[in-house]
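S.K.: Provided below for reference: sequence and predicted model.
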Amino acid sequence: MLQIDRWKRILIIGICLLGLAYAMPNLFYKRVEAHNDAVAAIEKTGVTTPELVEARDGWPGWLPNGLVNLGLDLRGGAHLLGEVQVDQVYKARMDSLWPELRRALADERATIGAVRRVASPEGTLKIEIGTPEQLARAVEIVRGFSEPVTTLTGAGQTSLAIDAQGKALTISLSDAEKSLTDDRTIQQSLEIIRRRVDEVGTREPTIMRQGEDRILIQVPGIGSAAELKALIGTTAKLTFNAVIGTGSDPDARVGIGEIVLPASDREGVFYTIDETPVVTGEELTDAMPSTDQNGMPSVDFRFNPTGARKFGAYTSANVGQPFAIVLDNQVISAPVIRQAITTGSGQISGSMDYEEATRLAVLLRAGALPAELTFLEERTVGPELGQDSIDAGQIAATVGFVAVIVLMVLSYGLLGVFAAVALAVNMGMIFGVLSMIGATLTLPGIAGIVLTIGMAVDANVLVFERIREELRTARGPARAIELGYEKAMSAIIDANITTLIIAAILFVLGSGPVKGFAVTLTIGIVTSVFTALYVTRLMTITWFERARPRQIEV
């Protein structure tokens, strides 16, 4: 019998209204965007200004405020492809191993003799002992610092590879440990870059791994690739090192474990420092822009308990001695320790302006990149180009929408009008779902929406053609409409399930733009089936109940 229960009608109308309500904020994009930014700023800082209040009140708080985020190709922004120099991590691991290993070997001095580090390729640690006959004992001590590799591919291997010849030990990371270190370094770099980008309040950045040691970074809404590089292109590696000497020769001869670094604010001045830091930036818990005693821009920082304890112990034992504050291989300050610093806090000051102090605080808060990031590709997409893409997408969608409506109305008359109304509801629901899930719309995503416009009426065409056939044999138009929906159901489900499978494959195997296309295509398939089978049917039955036509033309 041709009817729909009242509760089903209420549910269908309710779903449509809910989808359109969530799509509505996109009609007032800039106003809602300003409202969301103001609310986030007030919640983060707790400070309200007249401008923030005005922006917050520009959109009612009880209405949905989710927006479809615009991707890089629509909004404009910056694109970077960086390569992580993982080899630097191997060197850092060996340098940090040497102090502990030296103490352990020194405890066996009576057996193995004097111990010293000699020059070796980066990423390796070469040690000579005074008693070659006890080389096996030295190897045994070093093996005590090696740990089993816990990955499946590295089963049975240890973290250190040890080569013993004559009176020398050459230590490096094993292949399994290098592979594990590479993965850990890339993941850490991804997280730190994401935190740095999030600190400046950008929307929906794309930060993902590409290949073995590369990272793709796309940030919509940022001014240029140079601005993005300034934010994430430095390691922001902060260390506190012991000062061994000062001079003017950058090529001064130094001992093993010592390096020469330039002063950042004094041209021609170079410091010889101990390469092993006393405390590192990884032990910082907070960093905030501030001013020093002279009113100049500075950065206040605070250590965690471990860092505070180490820093306090070092300053207590070295009162009257200078120590170097090193940032990205430059000595930004080398103050003399006047008294023990046990509070766990300090200040970085020097030749910086307020913008540089704020940026340095952001970098230190987010943490140091574990290795240098070399940029292989950079591209800036201007907002004008993004707007051109939006305009082109709107034109394509509008032309497709009008063409489909004209075709449906000319082909199926009043039922074609119902299909056109359902298509409009379908488009609104697509944007409503995209807004609810916080999806990012790209140019391929717009292509998916345009494709959906053409596919959305397929189900209606199948139903209407089936109704047309049933009118020749069924007893009355009501029975023809009912049979039309019943018999077309299997074909509609089969066609859309196969398309969903293809969309799922695109999403799983694709990346970036392909995934955006797959997301909008999937949402469009679901909403188009809903509008074709329920919305169009509801309008048809409602019209039929009121008009009670003796015959219909399809």
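M.R.: Cool, the structure landed. Note that the structure is a prediction, hence the values are computed from the model and not measured.

S.K.: going forward, measure contacts and count neighbours with C-alpha atoms only.
M.R.: OK.

S.K.: which SSE is Ile162 in?
M.R.: Per DSSP states H and E: Ile162 is located in strand 160-165.

S.K.: structure B:
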Amino acid sequence: MNRYPLWKYLLIGAILLIGVIYAIPNFFPAVPAVQISSKLDETIDATTLQRFEQALQAKGLTPTASSTKGSQATFRFENTDQQLQALEVVKEIAGTQYSSALNLVSSTPAWLRALNANPMYLGLDLRGGVHFLMEVDMKAALDKNLTRYEDEFRDVLRNKKIQYQGVAREGDVITVKFEDAALRDAGLKTLRTEYPTQLLLEPVADTTNLKATMTPLELQTIKKNALQQNITTLRKRVNELGVAEPVIQQQGAERIVVQLAGIQDPNQARDILGATATLEFKLVDEDNDALQAQQTKRVPLNSQLYYERNGNPRLLKRQVMLTGEYIVDANAGFDESNRPAVHITLDSKGANRFAKVTGENVKRLMSVVFIETKVERKEVNGKVELKSNTTQEVINVATIQSQLGKNFQITGLASTKEATNLALLLRAGALAAPLYIVEERTIGPSMGAENIAKGLNSNIWGFIAVVIFMIIYYRVFGVISSIALAVNGFLLFAILSMLQATLTLPGLAAIALTLGMAIDANVLINERIREELRNGAPPQMAINTGYERAWGTIIDSNLTTLIAGIALFLLGAGPVRGFAVVLCLGILTSIFSAVVVSRAMVNLVYGSKPRLTHVSI
């Protein structure tokens, strides 16, 4: 009656063994470390590693361990004080060739890592990291759309074969000049058809011109879309950085909160998040001398002066053949000469346009211009000033050998790291408008360690209190229930580790709540068994009936909590979702441990005694 077949015992044993293996890494603490990275993406060899180690030892700072992996090296230390002192020493030696950053490195043994048994990710409140409050430059977003309308006006009027004398923008007003009133009226009718709700179009009094301004609805839409597109782009960029469970959410009408837990290089994160990078493909002006234009400062009307990375001037046509907005995928790699390159994939519209312009200009020189904009926020005399820094440089010039289409590559990059960063920015998409950092906070690992200690202590003391009560009140069955409760904790940690979930302070609270709720199932089972014994049932029958009759009540009570947890996950955000994930998983593991595991232990203790007369409950 109270026996499992051998296969069921073996299955439960296998599950428990896997649970222990994948839960153990969470009990190995992350140790403070200093990480250096080669800015030129060069491999750090043993000689370089030894040079840094000797410099640290000269200052009385001996790393507990050091290792290299490609272009990165890591030095581990016993405590955060040594880590901070070592960072200053490393910065002095690194110079401009290497970047350095604080880091936390897992101390999980190699044999566990070989089994892909890794600890859970820790959230910003437990591991430390960086917190950014970023603001969208809405003026730049509006300017970008006005410039787009200005270019589109030319295309629309040209396609409708309506002659115009010029399109110019001054402030928030776009003015279109016509030769006479008839052409102006035709242009007005055409543009109103094309932009019925976006623009307010009207003739300028006493002239043959018309002016266009954006409607209030369009202004509101542009601002809303700029904010949402920037949030989407930031999520893609953060995912490319490999940050687990980042927090990226809107705050107010123009601001975005970004929280990156355990980020290794805050400087890289700052550069990647705030950069507005794109590419422009332009024809080279082969009819004029760029060096002469630089010296005389006289640039031809339809050309523009740019510079290559080595400082050489280049005259390029003003007309843009293609922009980065048509790029749907970009991957870093190498060209046929094993030089760093970025492989580009265009969407259908961009591919058609690029095929047309390159087909018309075979054997001509084409350049790739890299444009990057960063906005800095500074306070001068109590006033906030925004300073926009735009870098434009020619990274590649090549002859168009044949018509280009959907896939091609660009070269001329300094290192594989630069190719990787450029591919990341292009793949994630351009920001709708520049972002500048309003507030930046760095949360150190020491605060996270304190939070972890408090959270674990609360769980441990809660577990001990429950165990003492169960053993005193239910005796042997209380011991079995306590072991099942410990199994529940191990299984929960194992599942969270296998899912590589992120644990936060609310998650620790959910674990404590789960442990408290898990014992409830065992209490129901034990009370059912007591009730059957009081009614005169034999011990074996009482055990069997107690587990069977308690099962329905356990399912009902846990199902309602599971529904509430799912609702929290679907409707909540950030810490609330983290709490919900741990709660829902804890309910599933608690049912398994309280019913299946505890029943297996009861069967092992009492199932082999057919003439059982007494149970310790």
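M.R.: Received, thanks. Predicted model only: the values in this text are computed from it and were never measured.

S.K.: tm score of chain vs chain?
M.R.: With the length set by TM-score structural alignment, normalised by the length of structure 1, the two chains reach a TM-score of 0.74; 507 aligned residues with a Cα RMSD of 4.8 Å.

S.K.: on that earlier part again, after superposing, tell me the mean distance of the strand holding Ile162 of structure 1 to structure 2.
M.R.: Following the fit onto structure 2, the mean deviation recorded for strand 160-165 of structure 1 is 2.6 Å by mean Cα distance after the TM-score superposition for structure 1.

S.K.: Not counting its neighbours along the chain, what's nearest the residue most central in space within structure 1?
M.R.: Against the mean C-alpha coordinate of structure 1, by Cα atoms, centre = their mean, the closest residue is Ile207 at 3.7 Å. Spatial nearest neighbour of Ile207 of structure 1, chain neighbours left out: Ile217 (4.6 Å); criterion: Cα to Cα, 6 or more residues apart in numbering.

S.K.: need the contact list for that neighbour.
M.R.: Going by Cα atoms under 8 Å, 6 or more residues apart in numbering, Ile217 of structure 1 touches His79, Leu80, Leu81, Gly82, Pro205, Thr206, Ile207, Met208.

S.K.: residues in contact with the fifth one?
M.R.: Spelled out, that is Pro205 of structure 1. Contacts of Pro205 of structure 1 were listed using Cα under 8 Å, 6+ apart, and they are Val197, Ile217, Gln218, Val219, Pro220.

S.K.: To which residue of structure 2 is the fourth one aligned?
M.R.: With the correspondence set by TM-score structural alignment, Val219 of structure 1 lines up against Leu260 in structure 2.

S.K.: Have a look at structure 2 and report its longest helix.
M.R.: helix 445-498 (DSSP state H).

S.K.: Mean distance between it and structure 1 after superposition?
M.R.: So helix 445-498 of structure 2 averages 1.6 Å relative to structure 1 (mean Cα distance after the TM-score superposition for structure 1).

S.K.: and Gln85 of structure 2, that one's in a helix?
M.R.: Yes: counting by DSSP: H, G, I helix; E, B strand; the rest coil, Gln85 of structure 2 is located in a helix.

S.K.: Who are the contact partners of the residue mapped onto Gly478 of structure 2 from structure 1?
M.R.: Counting by TM-score structural alignment, Gly478 of structure 2 corresponds to Gly416 in structure 1. Applying Cα under 8 Å, 6+ apart, we find Gly416 of structure 1 in contact with Ile405, Met408, Val409, Leu410.

S.K.: hang on, the earlier thing: show me what the strand holding Ile162 of structure 1 is packed against.
M.R.: Using 3 or more Cα pairs under 8 Å, 6 or more residues apart in numbering; DSSP states H and E, the elements in contact with strand 160-165 of structure 1 are helix 135-143, strand 168-173.

S.K.: Pull up the aligned stretch in structure 2 for it.
M.R.: Counting by TM-score structural alignment, strand 160-165 of structure 1 pairs with residues 198-203 of structure 2.
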